[in-house]
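**Q** got a structure for you, letters missing:
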C-alpha cells in the first residue's frame, strides 16, 4: 500500500530510461548513429573496449537525440509537475549520457539538477547512488524501474516504482516507504499485430497472380506451393517492416499518424523488435526453402532490396517509387517461381508501370495531407508540396501507360492463340480504366489512404472491380464466346 509523503518531502531523484520514458535512449541513439553512418557499426566493439561511458560519449558526440520527440510516462510526469508546484526539489539521475539528460531536462523544465553519465563515470547502480549522495546526502526519494537500482532504493527515504516486478518490491517492502507506484502498460497482442503489420499481408496476394494468369489454380500441388510461398513472403515482409519501423523511429514520431506505431510510441521495446524481426525473417527464409532454392534466392534478393530501400533509397526523389514498383513486381516473380511457371514479359512490364503509378498515389496522398499544414515537405522524404502537380501528372500518365500495355497484350499473337475468347479481355481493360480512375480521383480529393493497396482491398467498389477483372480473365481463357461484333 502506498504511503503519503511527509510535509517536508525529501528531494525526488528520477531515473530516465524505463521510468520517465518507456524507451531506451542508448538503443535509440545507437540506431541514429547507424542510420547516420552505417560503417561506424564496426567501430562499436573498439569504443566499448574503453568502457561504457566512453561508448556513450562517442555516440553522443555524433548524433542528437531529440528530447522533444521522446515518449514520456505521462502519469509519472504529471505527478512530478505536481510535486514541483508544491516546491519539491527534483533531480534527474540517469545512466544516459549527459548530452541526452541535459536535453530532456531543458525540454521538461522541471528538474533542479541533472546527474548523468559523463566521460569518466557510467552513472548506473552504485555509481548513481554515490552521485546522488554527493548531491543531496542520504535524505532523498527515488523513482526508478530497474533491479539495478535496488541499492539506491534501500538507501532512499521513500520509493517510487515504475513497473517493478513483485519479487523486487518484496525485497524492499521492509526497508523503504513506498511513496507511489506507476504502471506503464506492457506489450499487448494488438501492438504485436500492428508491429508485424498483419494487414499488409494483403499485398502478398500478388504472389497468386501467376497462379491466376497461368490458370494453374486447378492444380492442387501448385496451389499449395503458392500458399507456402505466400506464407514465406509474408513472414519475411513482416520482419522487414519491423526493421523499417525501428529505423524510422525518430521520423515516425514527427508524423501525425505514424507516431502511434508500436515502436515509435514505445509500446514495444527496441530490443524485442530486433529479436522479433530477426525471427520472422529467418522463419520466412526457412519456410521458403521448402519450395526451392530459386524461391529462396528471390526472398533473399527481396530482403536485400527492401533493406536498401529502408536504409538509403526511401529518401530519394522518384527513385523510391521506382524501387517500390520493383519490390511489388518481385512478389509476382516470387509467385511464378513458387509454382514453377515462366513469367510473362507482358505481365512484368504491366506490373512495373501500374505499381509505379500506385507508388506515386502514395506520395500524392501524403502531399495532399500536408497541404493545409505548416509543413512543405513529407517527413523523411524528398517530396514537397510544390511537386504535387508534377507527381500527380506523372502518376496518371503511368496509369494510362499500364492500360495501353494491357491493350497491346490483348492484341499480341500469343494472347490471341492462348485465350479462347480474347475479345472479352477488352472488358477487363474497361474495368482497369475504371479502377485506376477511381484511385486517382480519390487521391485528387484527398480521400486516399496512405497505402493505396490497403484501399484496393478495403474499398468495396475497388474490390468488386478486381474480382470482375479476374473473372473476365478466367472466362475469356476457358470459354469460347463468339465475337460481339
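**A** Now that the structure is in, tell me what you want to look at. Note that the structure is a prediction, hence the values are computed from the model and not measured. Numbers count the residues shown, from 1 in each chain.

**Q** make it CA atoms for all contacts and neighbour counts henceforth
**A** Will do.

**Q** ok, residue 76 - contacts?
**A** 20, 182 (CA atoms under 8 Å, 6 or more residues apart in numbering).

**Q** Please identify which helix or strand holds it.
**A** helix 74-85 (DSSP states H and E).

**Q** What's the first helix or strand after that helix?
**A** That would be, after helix 74-85 and using DSSP H and E, strand 90-97.

**Q** could you check the angle strand 90-97 makes with whichever helix or strand comes after that following strand?
**A** Sequence-wise, the next helix or strand downstream of strand 90-97 (DSSP H and E) is helix 98-108. Inter-element angle recorded for helix 98-108 and strand 90-97: 140 degrees (by axes from the mean of the first three to the mean of the last three CA atoms, to 10 degrees).

**Q** which residues make contact with helix 98-108 from outside it?
**A** Contacts of helix 98-108 (CA under 8 Å, 6+ apart): 25, 60, 64-68, 92, 94, 111, 114-118.

**Q** For the closest residue to residue 89 other than its chain neighbours, which residues are in contact?
**A** Of all residues not flanking residue 89 in the chain, residue 11 sits nearest, at 4.8 Å (CA to CA, 6 or more residues apart in numbering). Shown in contact with residue 11 (CA under 8 Å, 6+ apart): 88-91, 136, 139-141.

**Q** Use this one as the comparison:
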C-alpha cells in the first residue's frame, strides 16, 4: 500500500510546509517596515483580489529566496523521494514568480505552480489544478485548514505541522496518511527571545543619573523604574522592526539565522503587530511622566528606525548611531527624575559605547575573514564574502575598526578620569572620592580584555550578551559596584 502511494506524484505547499514562515506575511511586514508607502499602495490592489495583491507585493519588495527557513526534515524527505524517481511539484498560493524562484533555488521540484495575478491558487482552485495536472491521482503535503479541501481529492496526505483541530478533521475525511511531520508550538521563550529581554540590561543606564545625583527617594526611584520598563518596551519594539528590516541578512548570518523571526518560528505579521503595540504604548505612557521623556523616546525611535532602514549599512556612521542610542538612555533617565546629567558623563557614555559598538563590528569582520580564508573557491569567496552582508564594511576594514575601537575606548577612560577629577570629587558627595579612580582602572582593564578577545576572534557577536555570560566581566562589575559603594558610604 505504502509503495503504491509513493508512486503518485507529490504536490507540496510552500508556506508553513516547505518553509517554516508565511512569505505573504513576511513580505508585507518587511515591506511595511522598509517602505510603508509601497506597502499601502500594494494593499490598494486588494480590491482586485488577493492574487493581485500578492503580485503587487512581489513587485514592491525583493526577497532572497536562497536563505528561506526550510524545514530540514521535510526537505530531506523530499530529496529521498526525488532520488527514488518520484515526481515532486511545488503548488502554492504565492505568486507564480515566487514559486519559480523557490524551485530554482532548491532543486527539489520538477515543476512549480503559483497564483497568476487573477486566480488565487488555494483551496478549490488548487484542487482543480492538481486534478487536471494529475488525473490518475496525487499526494499532497500541506499544513492548514485551507488544505483540507485539497486532501479530499488526493490519494494520500502528508500533513506538516498541522494543529490538533485540522488533524481531527483530516481523520474524519478518512484520508490515507503517507507520513506526518510535526512542529513545536511557539513557546513563551520564543517571544522572549524575539523581544530580546536580555537587551533590557542596557536600560540600567536610566538609573545612573539618579544614582549620581545623590537625590535618591522612593518617588524618584519609582519614576526611574517606570522609565526603565517603558524604555524596554520601546527597545523591544524597535528590535523587532530591525529584525524585520534585516531578515535576509540575518538568514545569511551564522548565528542570527536562528532568531525567531528569521527562522520562521514567529510569524512576521504577528511580530509587526507586537512591535506597533509596544512602541505606541511606551511613547503614550511617557506623557504621564514628563514631556522631556516623551521627546527622548521619540528621538530614540526615530534614530533606531533610521539605523534599521539605512544607517546600519554606512560604515562608522552605524556605530555612531549606536553610541548615540546608549547616550539617549542616560538622557531618558535624567528626564524621568528631572535632574541635569553631567556633560562629562554623557561624553564618557558616548565614547565608551562607541567602542563597544566597534567591538561588535570588529567581531563580525574577524569571523567573516575566517570564513573567507577557509573557503576553497576563492573566486566565489571574493564576490560573496569580501563584503559583510547587510553592513557597510569589508574584510579589509578589520585593522581600521580595531584601531578606532581601541582609540575610542582609551578616550572613554580618559574622559571618565576627567569626570572623576573635575566633577565628582569637588561635589563633596563622596566620603572617599580617591577610590573612584579605581573604577577607571577596572573599566580600562575590561575594555582591554574585550578588545583582546575580539582581535582573536573569540568575542560574541553582541558585547552585552558577552558581558552577561562572562564570569570575569561579572566579577569586574561587582568590583566596580563595591568601589562605588565604598567611596559613597
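**A** Done, it's in. No experiment lies behind these values; they were computed from the predicted model shown.

**Q** Fetch the TM-score of the aligned pair.
**A** TM-score for the superposed chains, counting by TM-score structural alignment, normalised by the length of structure 1: 0.90, backed by 475 aligned residues with a CA RMSD of 2.4 Å.

**Q** And for residue 182 of structure 2, the neighbour number?
**A** 13 (other CA atoms under 10 Å).

**Q** Filter the contacts of residue 11 of structure 1 down to the buried ones and hand me the ChimeraX line.
**A** To isolate the buried ones among the contacts of residue 11 of structure 1 in ChimeraX, judged by 16 or more other CA atoms under 10 Å, type:
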select :88,89,90,91,140,141
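
**Q** Stretch 349-366 of structure 2 corresponds to what range in structure 1?
**A** Taken onto structure 1 by TM-score structural alignment, stretch 349-366 of structure 2 occupies residues 351-368 there.

**Q** repeat for stretch 98-111 of structure 2
**A** Counting by TM-score structural alignment, stretch 98-111 of structure 2 corresponds to residues 100-113.

**Q** Mind jotting down where the strands sit in the stretch 1-150 of structure 1?
**A** Ranges of strands in the stretch 1-150 of structure 1, per DSSP state E, counting those that start in this stretch, are 12-14, 90-97, 113-117, 141-144.

**Q** packing partners for the longest one?
**A** What that stands for is strand 90-97 of structure 1. strand 12-14, helix 52-62, helix 98-108, strand 113-117, helix 126-136 (3 or more CA pairs under 8 Å, 6 or more residues apart in numbering; DSSP states H and E).

**Q** Quick one, which of the ones you listed gets closest to residue 410 of structure 1.
**A** helix 52-62 (57.3 Å; CA to CA).

**Q** on that earlier part again, just give me how far the match of stretch 349-366 of structure 2 sits from the chain centre.
**A** From the chain centre to the centre of stretch 351-368 of structure 1 is a distance of 19 Å (CA atoms, centre = their mean, to the nearest Å).

**Q** now stretch 223-237 of structure 1
**A** Centre-to-centre, stretch 223-237 of structure 1 and its host chain are 21 Å apart (CA atoms, centre = their mean).

**Q** Setting the sequence-adjacent residues aside, check what's closest to residue 430 of structure 2.
**A** Using CA to CA, 6+ apart, the closest residue to residue 430 of structure 2 is residue 488 (4.6 Å).

**Q** so what's the one you found up against?
**A** Contacts of residue 488 of structure 2 by CA under 8 Å, 6+ apart are 429-433.

**Q** where's it relative to residue 275 of structure 2, distance?
**A** Applying CA to CA, to the nearest Å, the value for residue 488 of structure 2 to residue 275 of structure 2 is 41 Å.
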